[in-house]
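Engineer: Mind looking at a prediction? Sequence and model below.
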Amino acid sequence: MKQYKLDFNSPIGIIEIVGSDTEVYSIMFSEHDQIVNVPQKDTPQVIIDCQQQLHEYFIGKRHEFTFSYTFEGTSFQKEVWTALTSVAYGETATYKKIAASIGNEQAVRAVGSANGKNHLSIVIPCHRIIGSNGTLTGYAGGMWRKEWLLQHEKWNSKGIKK
């Protein structure tokens, strides 16, 4: 299976989109300071759609994503990642709430670990998960990005009609 890459220059850094002909499987912040992966003649539509939807998200016009994606992980990780998608745009939840939502209140640390292994940044909104005391906790893309994303969503959730 051929792998395709495309970079998106977001307000908080370059995001590398990786996928196949039919689905996206990674959206991660890159350490590149310039665009490396540009659209090619054979770049699949799903990758282009992902880039366009991320653009719409960053300009405040999109709250949900509709392109095809997949995630690979253990059944527990997949359960956590699915639960993350229930946290609404502009809202936050705690690790404990996610653990309870999957029927395992004692799995708070395991939820945190699964959260950190999410490869679909923004789309699977791990940035919306905070500590039980309301503080921001780890984010693979950097805490400053997590704070930016939460503020962006909070601000845009007030004036956007679906």
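Structural biologist: That came through, no problem.
Engineer: When you work out contacts or count neighbours from here on, use the C-alpha atoms and nothing else.
Structural biologist: Noted.
Engineer: Around residue 40, count how many other residues there are.
Structural biologist: Other residues near residue 40 come to 10 when the count uses other CA atoms under 10 Å.
Engineer: and it, that's in a strand?
Structural biologist: No - read with DSSP: H, G, I helix; E, B strand; the rest coil, residue 40 is coil and lies in no strand.
Engineer: quick one, helices of the protein?
Structural biologist: Here the chain has its helices, by DSSP state H, at 45-58, 75-84, 95-101, 108-116, 143-157.
Engineer: tell me which residues of stretch 124-131 are tucked away?
Structural biologist: For stretch 124-131, the neighbour count (16 or more other CA atoms under 10 Å) marks 124, 125, 126, 127, 128, 129, 130 as buried.
Engineer: Comparison target, given below:
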Amino acid sequence: MASRSTRPSVSFGLDRVTTPIGVALLVTDAEGALRALDWEDYEHRMRELLRLHYGAVDLSDRSAPMAMRIALSGYFDGDLSQLSAIAWRIAGTPFQQKVWNALAHIPAGTTMSYGALAAKIDLPNAIRAVGHANGSNPISVVLPCHRLIGADGSLVKYGGGLERKRWLLRHEGVQI
């Protein structure tokens, strides 16, 4: 009988940072890279995404790197370019990673439809799959899933709630 191999648990640090739209949860690895950013009122969802991507995860209270905290603060203070200063790593399927990496290239102040993103990654018929991957994005704000909108320009789905999505887009100068 073959033995089942189990992945050892992964240890990450958890920090809480107050922002204009609520308390952000920052999950970082031992090297200081961001592994998850979600909202305190969606902590259960964040923990489930971490479990799906990494297996067993141990979170312990640990301050995120000061440079990350400064960059995030700078973004919320209006310097939208600060998000690019945040080091991040993601785990997920190759397709999810393709979608998430494409999100990082949507400029602040712009939006894109799910269909346009699917076309951009050369999978024009994968609109629903792009939406699903976007919904599984573990690094909210930094990987700007809030910049994806419906084909008709409507705000659709955001893991942190539509009010946060609306705030983030307005903060970035998008007229909605």
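Structural biologist: Happy to help now that I have it. Predicted model, so just to flag it, every value in this text is computed and none were measured.
Engineer: Superpose the two chains and report the TM-score.
Structural biologist: The TM-score (TM-score structural alignment, normalised by the length of the first structure) is 0.84; 146 aligned residues with a CA RMSD of 1.9 Å.
Engineer: And the buried residues of stretch 124-131 of the first structure, which two are furthest apart?
Structural biologist: Spanning the widest gap among these are 124 and 130, at 14.6 Å by CA to CA.
Engineer: Tabulate the helices of the first structure in JSON lines, adding columns for mean neighbour count.
Structural biologist: Shown next, in JSON lines, are the helices of the first structure (neighbours: other CA atoms under 10 Å):
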{"stretch": "helix 45-58", "mean neighbour count": "19"}
{"stretch": "helix 75-84", "mean neighbour count": "18"}
{"stretch": "helix 95-101", "mean neighbour count": "20"}
{"stretch": "helix 108-116", "mean neighbour count": "19"}
{"stretch": "helix 143-157", "mean neighbour count": "17"}
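Engineer: Now those helices in JSON lines, please, with extra columns for distance to residue 64 of the first structure.
Structural biologist: Listed next are the helices of the first structure as JSON lines, based on distance: least, CA to CA, whole Å:
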{"stretch": "helix 45-58", "distance to residue 64 of the first structure": "8"}
{"stretch": "helix 75-84", "distance to residue 64 of the first structure": "13"}
{"stretch": "helix 95-101", "distance to residue 64 of the first structure": "19"}
{"stretch": "helix 108-116", "distance to residue 64 of the first structure": "19"}
{"stretch": "helix 143-157", "distance to residue 64 of the first structure": "12"}
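Engineer: who wins for proximity to residue 134 of the first structure among the ones you listed?
Structural biologist: Closest approach to residue 134 of the first structure among those (CA to CA): helix 95-101, 10.7 Å.
Engineer: Residue range in the second structure corresponding to that closest one, please.
Structural biologist: Aligning helix 95-101 of the first structure against the second structure (TM-score structural alignment) gives residues 114-120.
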